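Peer 1: sequence first, then the predicted structure, then my questions.
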Amino acid sequence: MSEAFGSTSISGVLQYPEATESGETQNNIGIIKGVFSMNNILFKFISALLSISLVCFCCGCGKDSGTASSGRRENQEIIEEIAVYYGTYGDKAGKTLAEKLDELEANDSGVAAKWRSVVALWKNSNNDLRLHYDVLPDGLPETDELCLVVLGFQLNPDGTMRDELLERLKVAKASAEKYPDSFVVCTGGGTASDNKDMTEAGAMAAWLIENGISKDRVIVEDKSITTAQNAMFTLDILGERYPQVNKLAIISSDYHIATGHLLFGAESTLRAEAVGKEKYEVISNAAWKAPSGSLSTMFQAGALIELSGDKETAWKIYYDEYDIHELPPLS
């Protein structure tokens, strides 16, 4: 009887017998076709069930490992709340900041350590930083490990420098002459509405060179528009081209020094492998005493958020379009 059913080829296709001398053979063929048809339907049904099970399993795995299912929020959301709470409430936000930093710690201890350091630097910059007027103080390194960072100021529409920027440059010149082995970074991009070819850094560098500072010492960073970008782009250039530099001194108007000190220090911390392994240290400053001007802690919050990578939220804060009322009240 088994011989009458034929055999299976290597390809898996059933080879039917050619003999048709009796109705029995035809009946057997019909039975075989029916069996294989049912098996095929059953196979497809089981395959479909397995596919559905696999999809459900994979989706379940994704939820279990993701932040949503674990109840944890994204680091960026927590970081922005840290910045905005302190920017809005200052030291009154102490308990809330501690809670946010602990939440960040639960997500990533390394990131949390950096932001604890940034918050401590923020408080120090605004509350305890000593300003030095007109020229850098004594006692700084007299080698090329020191770099003076001269922060720019918006140009006139025609590309000429405003008086405030010229006053900052006078402080920079005096400080560069006091520390002749230091480098001098001029940082600031194109802010002249009617002269797209002129940049703050370009105008500053030209003035310093014309007034006796060696061209070999002057570094130009002319792409930045904000103080946060001053920090990011300047450290990029120093890291790529001036490996000997590791000490920074901020030069600007007096009301701008704390923000510059904070952002350059914070950027150094955030790009470091870990806290304590920062490449750059902000060690001093020299200020021009401006008759007016101020920068709020909320502006600083926006700048720190820009350093963290969220330019859109930062610019909402800069232009006073951020709604702090969406935040929960202080703890």
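Peer 2: Noted; the coordinates are in hand.

Peer 1: C-alpha only now, for contacts and for neighbours.
Peer 2: Will do.

Peer 1: the top helix by length along the chain packs against which elements?
Peer 2: The longest helix of the chain (DSSP state H) is helix 23-65. The helices and strands touching helix 23-65, judged by 3 or more Cα pairs under 8 Å, 6 or more residues apart in numbering; DSSP states H and E, are helix 67-70.

Peer 1: if I look at the closest residue to His132 other than its chain neighbours, how far off is Val118?
Peer 2: Of all residues not flanking His132 in the chain, Ala286 sits nearest, at 4.9 Å (Cα to Cα, 6 or more residues apart in numbering). To Val118, Ala286 is 22 Å away according to Cα to Cα, to the nearest Å.

Peer 1: also this one, for the comparison:
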Amino acid sequence: MNKNEVFKRRMKKTGILIGSLLVIGVLLFIIASSGNLTTDDRIGQMISDYGKGQENAWKNIEKNIAKIKEEDQELGAVWENIMNFWSYANTEMEVQLDKVPENLPEDDSFCVVILGKKLNDDGTMTEELIGRLELGLAIAEQYPNCYIAVTGGGTADKNPNVTEGGLMGQWLLEQGLSENRLIVEDKAPDTVGNAANTFSILKEKYESVDSVVILTSDYHVARGSILFHSTFMLDAYKTGTEPIEIAAGVGYYTGEESYESFELQAKGVRSVAENCGYFKAEGEGLSEDVMVGIVAAVIGTVSGIILITLKKKKNH
């Protein structure tokens, strides 16, 4: 048998070996990838995907929701609801700018949540925050049975003795709001904490409330609404209670032409997930498409190295 025939046989065997390795590698990847992404990973992926791709990310989001439902049907439904609302808040939700919403309940089943804003250094409220309060007071006057919640901890750089919620509540009382309608959340310095504390207060002390109106500045309505909605959904799931719905979004007009960035929204949703104790907000995992690409690249590289090595041997 001459050298060429020997080489051809070796190449044939090598080709079979490489083909087998490719098949085995793909099969192993499929098996491994079906189990190596945890629920935390999939939730992190969804948050990251929507934050980066918005409506273009729905194919991957739906895939991850389906996988989560296989593990926990109820949790999958919760996250499906959260992701759908996130999209709705940015694309379809009608925001009332400097207007009192119509067709809200006439009883005490809803609460207007007025979100705070960083105080001036001396501990006084900004004009923007007072504008939110004036709009909230107008809603309270049109719906005399609803509750009014104000939120925000201490954020004055040079006055640690005051809080956003405390000053907001005091202002409303001075304007004539009845004390028994006022709810003050004055502990949390950010929206995620405001949402968690507000949910706890409403569930513990105001059982009649099943929906809220989110009142903030125009640019903050989408982010504020999704952070409250996701918190309400996850805390309800965790405590086995009914979630509190977001009935409407109301914006104090500042002239801003757009909402806060999707990147900032995604950061907030990750913080909500972490704050609720279920998920690793810092871990997004690799998407399955990326993992497929990595495996294919590795296999292709190894195969190329083998072929180059064999060619070098032939030349020698």
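Peer 2: Alright, I've got the coordinates. As the structure is a prediction and not an experimental result, all values here were calculated from the model.

Peer 1: hmm, back to that, can you tell me what part of structure 2 the longest helix of structure 1 aligns to?
Peer 2: Following TM-score structural alignment, helix 23-65 of structure 1 has no partner segment in structure 2.

Peer 1: show me where the stretch 151-300 of structure 1 has helices.
Peer 2: Assigned by DSSP state H, counting those that start in this stretch, the stretch 151-300 of structure 1 shows helices spanning 163-178, 200-210, 227-241, 254-270, 297-308.

Peer 1: can you redo those helices as CSV with mean neighbour count and distance to Glu99 of structure 1?
Peer 2: Shown next, in CSV, are the helices of the stretch 151-300 of structure 1 (neighbours: other Cα atoms under 10 Å; distance: least, Cα to Cα, whole Å):
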stretch, mean neighbour count, distance to Glu99 of structure 1
helix 163-178, 20, 40
helix 200-210, 20, 41
helix 227-241, 19, 26
helix 254-270, 24, 21
helix 297-308, 23, 18
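
Peer 1: export the ones you listed as a markdown table, with columns for distance to Val184 of structure 1.
Peer 2: Listed next are the helices of the stretch 151-300 of structure 1 as a markdown table, based on distance: least, Cα to Cα, whole Å:
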| stretch | distance to Val184 of structure 1 |
| --- | --- |
| helix 163-178 | 7 |
| helix 200-210 | 9 |
| helix 227-241 | 11 |
| helix 254-270 | 15 |
| helix 297-308 | 23 |
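
Peer 1: quick one: closest of those helices to Ile82 of structure 1.
Peer 2: Judged by Cα to Cα, the one of these that comes nearest to Ile82 of structure 1 is helix 297-308, at 8.7 Å.

Peer 1: quick one: list the elements packing against that closest one.
Peer 2: Using 3+ Cα pairs under 8 Å, 6+ apart, helix 297-308 of structure 1 sits against helix 75-89, helix 227-241, helix 254-270, helix 311-318.

Peer 1: dump the ones you listed to JSON lines, plus distance to Gly159 of structure 1.
Peer 2: As requested, these are exported to JSON lines (distance: least, Cα to Cα, whole Å):
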{"stretch": "helix 75-89", "distance to Gly159 of structure 1": "33"}
{"stretch": "helix 227-241", "distance to Gly159 of structure 1": "19"}
{"stretch": "helix 254-270", "distance to Gly159 of structure 1": "22"}
{"stretch": "helix 311-318", "distance to Gly159 of structure 1": "23"}
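
Peer 1: and the ones you listed: which comes nearest Thr25 of structure 1?
Peer 2: helix 75-89 (73.5 Å).

Peer 1: who does that closest one touch, helix- and strand-wise?
Peer 2: helix 94-107, helix 297-308.

Peer 1: any chance of the ones you listed in TSV with distance to Asn230 of structure 1 as columns?
Peer 2: Listed next are the helices and strands packed on helix 75-89 of structure 1 as TSV, based on distance: least, Cα to Cα, whole Å:
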stretch	distance to Asn230 of structure 1
helix 94-107	27
helix 297-308	10
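
Peer 1: related to what we said a few turns ago, Ala286 and Val118 of structure 1: who's more crowded?
Peer 2: Ala286 (28 against 23; other Cα atoms under 10 Å).

Peer 1: how about that one, what's its partner in structure 2?
Peer 2: Match for Ala286 of structure 1 (TM-score structural alignment): Val250.

Peer 1: structure 1: which residue goes with Ile65 of structure 2?
Peer 2: Match for Ile65 of structure 2 (TM-score structural alignment): Leu101.

Peer 1: check Tyr147 of structure 2 too.
Peer 2: Aligned counterpart of Tyr147 of structure 2 in structure 1: Phe183 (TM-score structural alignment).

Peer 1: how close does its match sit to Asn230 of structure 1?
Peer 2: Counting by Cα to Cα, the gap between Phe183 of structure 1 and Asn230 of structure 1 amounts to 16 Å.

Peer 1: ok, now which ones touch Ala192 of structure 1?
Peer 2: Taking Cα atoms under 8 Å, 6 or more residues apart in numbering, we find Ala192 of structure 1 in contact with 154-159, 198-199.
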